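In: quick one, fold the following:
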Amino acid sequence: MLICAASNNAGKLKELRRILERMGHEVKSLRELGIALDPEETGTTFAENARIKAEAFCKASGLPTVADDSGLCVDALHGAPGVYSARYAGHHGDDAANNAKLLREMADVPAEQRTARFVSAVCFLLPDGRELLVEGECPGSVAFTETGTNGFGYDPLFIPDRVGLPDGTTIENTARRSYAELADGEKDAISHRGRAMEKLDAQLPAFLEQA
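Out: Below is the predicted model of the structure:
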């Protein structure tokens, strides 16, 4: 299936493309489709924002569209930055500023209270308006310093509880490596987006048959 990957975030697009192509789909980016939109994310939940983006880009592309909205929810910060993850420091997409603010906010929080989870809501939308919405989570904690370069956003600060193995199983992250220190396969097997996309993959055949 030819799918529009609805993201202006280069790192997120890379992950969506990698996972969707592994599922056997052909993926077109917004740039490849000549679409220059930046819909306002006015939702109060990840699911609402994923739907907003899916609707805007599906209408613009005329293709089945996958849109993701995701973020980091930190327990010590009562779930923040949450849906405001991309603009936590005030400017959308400033990873360095967002990470710096998170570290400041967490400066006095001890290790045992730094629990957090990454959440992803993925909306698959057909041009006729029918949608399939799935969510995935990855539990972990917030590190005291940034480590790793193979990631984006809060990846250098997020320590997942588990990491993936080549056979698809997972093991405890005893080395406490950050998302940004994991190879693509290690991350996809346990990541919030990877888990959401696994659900999408499992539910999509029945959804398309009904549609």
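In: drop to CA atoms for contacts and neighbour counts, all remaining ones
Out: OK.
In: got a list of what the nearest residue to Asn99 once chain neighbours are set aside touches?
Out: With Cα to Cα, 6 or more residues apart in numbering as the measure, Tyr154 is the residue that lies nearest to Asn99, at 6.2 Å, once sequence neighbours are left out. Tyr154 makes contact with 72, 95, 98-99 under the criterion Cα atoms under 8 Å, 6 or more residues apart in numbering.
In: so which residues of this structure form strands?
Out: 2-5, 26-29, 65-74, 115-125, 131-142, 158-160, 162-164, 170-172 (DSSP state E).
In: please generate a structure for the following sequence too, so the two can be compared:
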Amino acid sequence: MIRIVFATNNANKVTEMQAAIGGSLEVISLKAAGIDIDIPEPHDTLEANASEKSRTIHRLTGENCFSEDTGLEIDALNGEPGVKSARYAGEDKAFDKNIDKVLSKMGDTPDRSARFRTVISLIWKGEEHLFEGICKGRILAARQGSGGFGYDPVFIPEGGDRSFAEMSIAEKNRFSHRRKAADKLVLFLQNQTTTV
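Out: The predicted structure follows:
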């Protein structure tokens, strides 16, 4: 089985990505790869932050690797929190505070439309490839559900009737932005591994 390093230590993301990729590749977290660093995300686009992370890991390991950056983009907030989604309410990355800030800033705005956008940067045999996944939906007025992570309790995907936090991973993967980007990544990797 081909091993690929995922530039994250977020166990939820690793589980979600492994579920999306399936059994064709083994997804390894930074910790499992023996890397203990916090890679900065200084850029103002998801693409640039994803590239920063994958290039850093590739420099350190020389292995095939990928990273992703995901943002919640809310129309009524002019695309906020966007690239600052994890640190929206401060550097401690406290998602309860982030959700509180979103709900507070939105107030009773009737336009609740939003989208999650994931950009994956893959470095495969030394070359970078970018893949994007988008999930449109809307922001709830209050939290619903206790599963998932991040903004999941306040986001309902288009075509769904429950928040991401009320869904199993399998249900969430039917809509997931991360899954859509991962599907493009997997398709690319399948083509690479079958032509070798």
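In: follow-up on the earlier one: and the residue nearest to Asn99 of structure 1, what pairs with it in structure 2?
Out: Aligned by TM-score structural alignment, Tyr154 of structure 1 pairs with Tyr151 of structure 2.
In: ok, Lys199 of structure 1 next?
Out: Aligned counterpart of Lys199 of structure 1 in structure 2: Lys184 (TM-score structural alignment).
In: its match: neighbour count?
Out: The local packing of Lys184 of structure 2 (other Cα atoms under 10 Å) involves 17 other residues.
In: any idea how far it is from Gly133 of structure 2?
Out: Per Cα to Cα, to the nearest Å, Lys184 of structure 2 is found 8 Å from Gly133 of structure 2.
In: spatially central residue in structure 2, please.
Out: What sits nearest the mean C-alpha location of structure 2, by Cα atoms, centre = their mean, is Thr70, with 4.0 Å.
In: please name the nearest non-neighbouring residue to that one.
Out: Thr70 of structure 2 sits nearest to Thr118 (Cα to Cα, 6+ apart), 4.3 Å away.
In: contact partners for the equivalent of the one you found over in structure 1?
Out: Correspondence of Thr118 of structure 2 to structure 1, assessed by TM-score structural alignment: Ser120. Applying Cα under 8 Å, 6+ apart, we find Ser120 of structure 1 in contact with 46, 68-71, 135-137, 192-193, 196.
In: map the residue nearest to the centre of structure 2 across to structure 1 for me.
Out: Using TM-score structural alignment, Thr70 of structure 2 pairs with Ser70 in structure 1.
In: was I right about its match contacting Val134?
Out: No. The pair Ser70 of structure 1 / Val134 is not scored as a contact, 11.8 Å apart, by Cα atoms under 8 Å.
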